[in-house]
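*Asks:* need coordinates for the below:
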Amino acid sequence: MLNSNAGMNPSIEPTVYVIDDNRSVRDSLLDLFTVTNMRAAAFASGTEFFETVDDADCPGCVVVDLQMPGETGLDVQSRLASLGSRMPVIFLTGHADVPSSVAALKAGATDFIMKPFVSQALLEAVDHAMQVNVERRQADAERDEVRTLADTLTPRETEVMFGVVSGLMNKQVAYQLGVCEMTVKIHRMSVMRKMKTRSLADLVRKVGKLRTD
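*Replies:* Okay, the predicted model is just below:
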């Protein structure tokens, strides 16, 4: 269990990163997460967080105050996005700020909670954020695996693959590429083997991941 910044190794297990300029709020949140057996670390500012955490894309989520002097919660969210972080962001705020709420949610925040907050509501929001983080990592891992498989294809096999998944029949792909149908069939079998697929539907699903930004 980690409740301070000392000796932090964020890669060990998912962590709740609390960023709030109010020390009493930080202490309260650390106590809450400690009691519920969650690994947590707290920071007084976004600057302190980014200077301390070596990997901004480590497993976990960020609970950040919306209104902070200097770097705001929205600034922290934007910086995380620029670093390619998949950590979900939960915003805490003591003031109803509709424009900021909309901006945060549009930028991908998983929850927006008003202070004073109900502990159970925050814990549920954190549980949801942790699950979102797991799903994002799984999706990225699957996409990376598919890209690795696709890199083993020859240029012609790639052309055949995209032709097939677009709904074209073998003879149509052959006509489009200026080759005989048997050549397409041979390339198609090679594509299925290299992409580790057993059906056209599975191949379509995997190619869909290649097209996901």
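
*Asks:* when you work out contacts or count neighbours from here on, use the C-alpha atoms and nothing else.
*Replies:* Fine.

*Asks:* leaving out sequence neighbours, find the closest residue to the residue most central in space within the chain.
*Replies:* Among the residues of the chain, R86 comes closest to the average C-alpha position under C-alpha atoms, centre = their mean, at 3.2 Å. For R86, the nearest residue in space outside its immediate sequence neighbours is D57; the separation is 5.8 Å by C-alpha to C-alpha, 6 or more residues apart in numbering.

*Asks:* ok, now S11?
*Replies:* With sequence-adjacent residues excluded and distances taken as C-alpha to C-alpha, 6+ apart, S11 is closest to C58, at 6.0 Å.

*Asks:* in contact with T158, which residues are there?
*Replies:* Applying C-alpha atoms under 8 Å, 6 or more residues apart in numbering, one finds that T158 lies in contact with A150, V191.

*Asks:* number of nearby residues for T47?
*Replies:* Using other C-alpha atoms under 10 Å as the criterion, T47 is surrounded by 13 other residues.

*Asks:* distance of it from M68?
*Replies:* Distance of T47 to M68, computed by C-alpha to C-alpha, to the nearest Å: 11 Å.

*Asks:* would you do the same for the sequence below? I want to compare the two.
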Amino acid sequence: MTRDIQAVVHVVDDDESLRTSLARLLGSAGHSVRTYTGAGDFLLNWQADGPGCILLDVSMPGGPSGPELQQALAQRVDALPVVFLTGQGDIDMGVDAMKAGAVDFLTKPVDRDVLLGAIDAALVRDQACRDARARDLALHASYESLSPREREVFAQVIIGRLNKQIAYDLGTSERTIKAHRAHVMDKFHVQRFIDLIKIAGRLGNE
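*Replies:* Purely as a prediction, here's the structure:
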């Protein structure tokens, strides 16, 4: 997975020997790794400064559990995807974790290829989320660049009103409306009416 900033696998487990083993395994597969002694350690030291995922134990004495950490992070827009790795899991726990958005729920001991496959899937999901956020930011920037009159025209165009109808409502010429409409299309970097409809839907759903 080639990125401008290398993704980091954050290993959160209270078992020191396992953390070391996992870090070595993931490092041998080309991943950058950071380790944490538990959920509390992660919350204190994690900086949301780049792509990655979390390889997370379920039960860690002396602090929040893995599912509790997952729940806390889910409130953040920059939450990293979670892969659970536990020696104490059961079917119900796994189902709950997956419903809460976990990429996978693995049990110890885990096959190397299975673990690496889950990590790759988590990193792919993280990158997809980051790409989507970048597109949304660009979309909002484009909307903010519209003039007040262009926003009025945009609002009328997306409900299917004709240029001459918009011109009548706004007290201007059809030629002027065509120019505003062209500016709106340019600022959103689209060429088709259907694309404006999709953009309006995305803006309206946020």
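
*Asks:* thinking again about what came up before, where does the residue nearest to the centre of the first structure land in three-state SS?
*Replies:* Recorded secondary structure, R86 of the first structure: coil (DSSP: H, G, I helix; E, B strand; the rest coil).

*Asks:* around P148 of the second structure, count how many other residues there are.
*Replies:* When neighbours are counted by other C-alpha under 10 Å, P148 of the second structure comes out with 10.

*Asks:* residue in the first structure paired with it?
*Replies:* In the superposition onto the first structure, P148 of the second structure corresponds to P155 when matched by TM-score structural alignment.

*Asks:* circling back to that earlier point, and the residue nearest to S11 of the first structure, what's its match in the second structure?
*Replies:* Using TM-score structural alignment, the equivalent of C58 of the first structure in the second structure is G50.

*Asks:* can you pull the buried residues of the helix ranked longest in the second structure?
*Replies:* For the second structure, the helix that runs over the most residues, judged by DSSP state H, is helix 112-144. When burial is assessed from 16 or more other C-alpha atoms under 10 Å, helix 112-144 of the second structure yields the following buried residues: 115-116, 118-127, 129-130, 136, 139, 143.

*Asks:* go on, stretch 21-28 of the first structure?
*Replies:* D21, V25, R26.

*Asks:* which bit of the second structure covers it?
*Replies:* Stretch 21-28 of the first structure covers residues 14-21 of the second structure once aligned (TM-score structural alignment).

*Asks:* tell me how far the matching stretch is from the chain's mean position?
*Replies:* Stretch 14-21 of the second structure has its C-alpha centroid displaced from the chain centroid by 28 Å (C-alpha atoms, centre = their mean, to the nearest Å).

*Asks:* try stretch 6-23 of the second structure
*Replies:* Between the centre of stretch 6-23 of the second structure and the centre of its host chain there is 23 Å, according to C-alpha atoms, centre = their mean.

*Asks:* ditto for stretch 178-192 of the first structure
*Replies:* On C-alpha atoms, centre = their mean, the centre of stretch 178-192 of the first structure falls 37 Å from that of its chain.

*Asks:* show me the contacts for the residue sitting furthest away from the middle of the first structure.
*Replies:* Computed with C-alpha atoms, centre = their mean, the maximum C-alpha offset from the centroid of the first structure is found at C180, amounting to 43.4 Å. Contacts of C180 of the first structure were listed using C-alpha under 8 Å, 6+ apart, and they are K171, A174.

*Asks:* what is the burial count for T52 of the first structure?
*Replies:* Burial of T52 of the first structure is recorded as 14 neighbouring residues (other C-alpha under 10 Å).

*Asks:* so which residues of the second structure form strands?
*Replies:* Secondary structure of the second structure (DSSP state E): strands located at 8-12, 32-36, 52-56, 82-86, 104-107.

*Asks:* which one of those strands lies closest to M185 of the second structure?
*Replies:* strand 52-56 (35.3 Å; C-alpha to C-alpha).

*Asks:* once aligned to the first structure, how far is the closest one on average?
*Replies:* On superposition with the first structure, the average gap between strand 52-56 of the second structure and its aligned counterparts reaches 0.5 Å (mean C-alpha distance after the TM-score superposition for the first structure).

*Asks:* could you check how far the aligned residue in the second structure for F91 of the first structure is from N205 of the second structure?
*Replies:* Alignment note: F91 of the first structure maps to F84 in the second structure; criterion TM-score structural alignment. Computed with C-alpha to C-alpha, the distance linking F84 of the second structure and N205 of the second structure is 31 Å.

*Asks:* and these two? Which one has more around it.
*Replies:* F84 (26 against 7).
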